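In: Quick one: sequence and predicted model below, then my questions.
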Amino acid sequence: MKILAIIPAFNEQDGLKKVAAQFKDIDYVDVLVINDCSKDNTSEIGRILGFNVVDLPCNLGIGGAVQTGYKYAWENGYDIAIQVDGDGQHNPSYIKDLIIPIKEGKADLVIGSRYLKKEGFQSSFMRRVGIFYFSFLINLFEKKKITDPTSGFRACNRKIIEHFSKRYPHDYPEPESIAYLLRNNFNIEEVAVIMNERFGGASSITSFKSVYYMIKVSLAIFIDNLRKIGLT
């Protein structure tokens, strides 16, 4: 099977060096860096490290960068696409665990969850509050327990690659896309992973943006469920 790792990267020149070291022995995965109009040497470092790089002409944000990767995966015939952060939080050694349920036909999307076994870096207290909230919200509306709905460490099959290449949330897309997939009867599973603290760069989610994040995603999930019952 053709497998692509999509790495959205904005000012991640330091993190990419660590990511490259982690991918050293994973030769069954092609790696694509989406340089989201970085102001540092992300693009140059990515190429030096041997990754394929797509340079976006303007900053599209995480959703636009990831969707670019899905468009690339769809157009180039990949069977599985995996999202991997460029800051080194996601350990590629878990890719084999992420893709097993997809290869066995048991799941369309597999999420790497840090909360199934609660080992390794668990994020800040406020982030954990937000994660618990989104987990509750998805379970309330979609009747599916997702322990780590904000995890960007995910693998999906070609059916979802096609969907995401055409439709993908622009801001903070993980919980919103999970709700959309569940509403459309896709199978989602989680596997336990251990995550690291970021190696470099800075998170795009500030305290103010965290509030906006929760309101925006909550409204998106609510509106998506209105569509489900035919009210919009």
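Out: Everything's here; your move.

In: only C-alpha atoms for contact and neighbour calcs from this point on.
Out: OK.

In: name the element I34 belongs to?
Out: Here I34 sits within strand 30-35, counting by DSSP states H and E.

In: can you check G63 too?
Out: Per DSSP H and E: helix 61-75 holds G63.

In: Next SSE downstream of that helix?
Out: With DSSP H and E, the next secondary element past helix 61-75 is strand 80-83.

In: Show me what that next one is in contact with.
Out: Contacts with strand 80-83, where a contact means C-alpha atoms under 8 Å, 6 or more residues apart in numbering, come from 1-7, 66, 70, 73, 95, 99, 152-158, 161.

In: Next, the closest residue to E189 other than its chain neighbours: secondary structure please.
Out: Nearest residue to E189 in three dimensions, chain neighbours excluded: V110, at 4.9 Å (C-alpha to C-alpha, 6 or more residues apart in numbering). Look at V110: counting by DSSP: H, G, I helix; E, B strand; the rest coil, its state is strand.

In: from what I can see V110 touches I100, true?
Out: No. Contact criterion C-alpha atoms under 8 Å: V110 and I100 do not qualify, at 9.1 Å.

In: outside of the helix holding G63, which residues touch it?
Out: Outside helix 61-75, the residues touching it (C-alpha under 8 Å, 6+ apart) are 4, 6-9, 32, 34-36, 56, 81, 83, 158, 161-162, 164-173.

In: between that helix and strand 30-35, how big is the angle?
Out: Orientation check (axes from the mean of the first three to the mean of the last three C-alpha atoms, to 10 degrees): helix 61-75 against strand 30-35 gives 140 degrees.

In: what comes up buried for helix 61-75?
Out: 61-74 (16 or more other C-alpha atoms under 10 Å).

In: what's the answer for stretch 2-10, then?
Out: I3, L4, A5, I6, I7, P8, A9, F10.

In: putting a second one here so we can go through both:
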Amino acid sequence: MKKLIIIPAYNESEAILSTVETIRREAPDFDYLVVNDCSTDSTKQILEEHHLNFLDLPVNLGIGGAVQTGYMYAYRHGYDMAVQVDGDGQHDPAFLKTMADHLENHHCDMVIGSRFIRKEGFQSSRARRMGIQWFSWLIRVTTGTTITDPTSGLRMVGRKGMELFSKDYPRDYPEPETIVTLLNRNLKIEEIPVIMKERQGGTSSINLKKSVYYMVKVSLAILFERSRKNKC
């Protein structure tokens, strides 16, 4: 089984090297690819100096474009599964083998690492947890499927998911919307418990103003995506 870790990186100079080193140590059976999303700090210099595996985007595409680039690479190079791991050090690669085994043994199309099943480790802020609960409710109402951590970036997909995402992927805040995309096509999604850490460096791109935009945009995107199935 060929397995690829996709690491989207925008201005992650403080954490990117330790993230890759942890991946090499904890997930040696996985290949990895850093997608440098036109960082303006020293991220690219670090990637070059330490001879890390990376693609350098000529313009900033946002998180969606960076992750989609990774899925395109994985699909075209014949990988059997691909997993997104954020470059800020929040995701623990020690869980990747368990996710891969679950994806294969349970014949899933996506496995999500959820911090809310056992509620261990970093649980995010109270405001963000409220937003996560909203998206979980909205997905359950529109699809009938309960996803406890719909904004988790720690997500592994098989070939079907890679093919879909390599062709079409939301530009920003993609996680909840793409869950509905897979469910609309009757693909199988399951969650397993994981422990996440606090951001190891850099700053989050979501501030108060963007949080309002995020809630509205993603909610409308979920409703629109679900309506496409109802019209079919």
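Out: Here it is on my side, so go on. If you're wondering where the values come from, they're calculated on a predicted model, not measured in any experiment.

In: follow-up on the earlier one: only the buried residues of the following helix or strand past the strand holding I34 of the first structure, if you could.
Out: Counting by DSSP H and E, the next helix or strand C-terminal to strand 30-35 of the first structure is helix 42-48. Going by neighbour count (16+ other C-alpha under 10 Å), the buried part of helix 42-48 of the first structure is T42, S43, I45, G46.

In: if we can go back for a sec, take the contacts of helix 61-75 of the first structure and keep only those in strands.
Out: The strands, defined by DSSP state E, take in L4, I6, I7, P8, A9, L32, I34, N35, A81, Q83 from the contacts of helix 61-75 of the first structure.

In: Just tell me what the fifth one corresponds to in the second structure.
Out: This points to A9 of the first structure. Aligned against the second structure by TM-score structural alignment, A9 of the first structure finds its counterpart in A9.

In: what's the closest non-adjacent residue to its match?
Out: N36 (5.0 Å).

In: Who are the contact partners of the one you found?
Out: Per C-alpha under 8 Å, 6+ apart, neighbours of N36 of the second structure: P8, A9, Y10, T43, K44, F54, L55, D56, L57, A66.

In: Map it across to the first structure for me.
Out: Using TM-score structural alignment, N36 of the second structure pairs with N35 in the first structure.

In: Mean deviation, the longest helix seen in the first structure versus the second structure?
Out: Longest helix in the first structure, counting residues (DSSP state H): helix 207-228. Compared with the second structure after fitting, helix 207-228 of the first structure has a mean deviation of 0.9 Å; criterion: mean C-alpha distance after the TM-score superposition for the first structure.

In: list the helices and strands that helix packs on?
Out: In terms of contacts (3 or more C-alpha pairs under 8 Å, 6 or more residues apart in numbering; DSSP states H and E), helix 207-228 of the first structure is packed against helix 125-142, helix 173-183.

In: got the buried residues for the first one?
Out: Across helix 125-142 of the first structure, burial judged by 16+ other C-alpha under 10 Å covers G130, I131, F132, F134, S135, F136, L137, I138, E142.

In: Just the closest of those to N196 of the first structure, please.
Out: I131 (17.0 Å; C-alpha to C-alpha).

In: Hmm, the closest one is touching D148, no?
Out: Yes. Counting by C-alpha under 8 Å, I131 of the first structure does reach D148; the two are 6.4 Å apart.

In: so the helix holding G63 of the first structure matches what in the second structure?
Out: Residue span in the second structure matched to helix 61-75 of the first structure, by TM-score structural alignment: 62-76.

In: Ok, stretch 180-200 of the first structure next?
Out: So stretch 180-200 of the first structure sits over residues 181-201 in the second structure, by TM-score structural alignment.

In: V110 and I100 of the first structure: which has the busier surroundings?
Out: More crowded of V110 of the first structure and I100, by other C-alpha atoms under 10 Å: V110, with 24 against 15.

In: Just give me the match in the second structure for that one.
Out: Aligned partner of V110 of the first structure by TM-score structural alignment: V111.

In: how about its match, what does it touch?
Out: M99, H102, L103, R155, M156, V157, I189, E190, E191, I192.

In: Shared with the first structure, which of those residues?
Out: Cross-checking those against the first structure gives M99, H102, L103, R155, M156, V157, I189, E190, E191, I192 as conserved contacts, using both residues aligned by TM-score structural alignment, their matches' C-alpha atoms under 8 Å.

In: which element is the third one on?
Out: Taking DSSP H and E as the definition, one finds L103 of the second structure inside helix 96-105.

In: my read: T146 of the second structure touches W134, true?
Out: No. Using C-alpha under 8 Å as the test, T146 of the second structure is too far from W134 to be in contact (11.8 Å).
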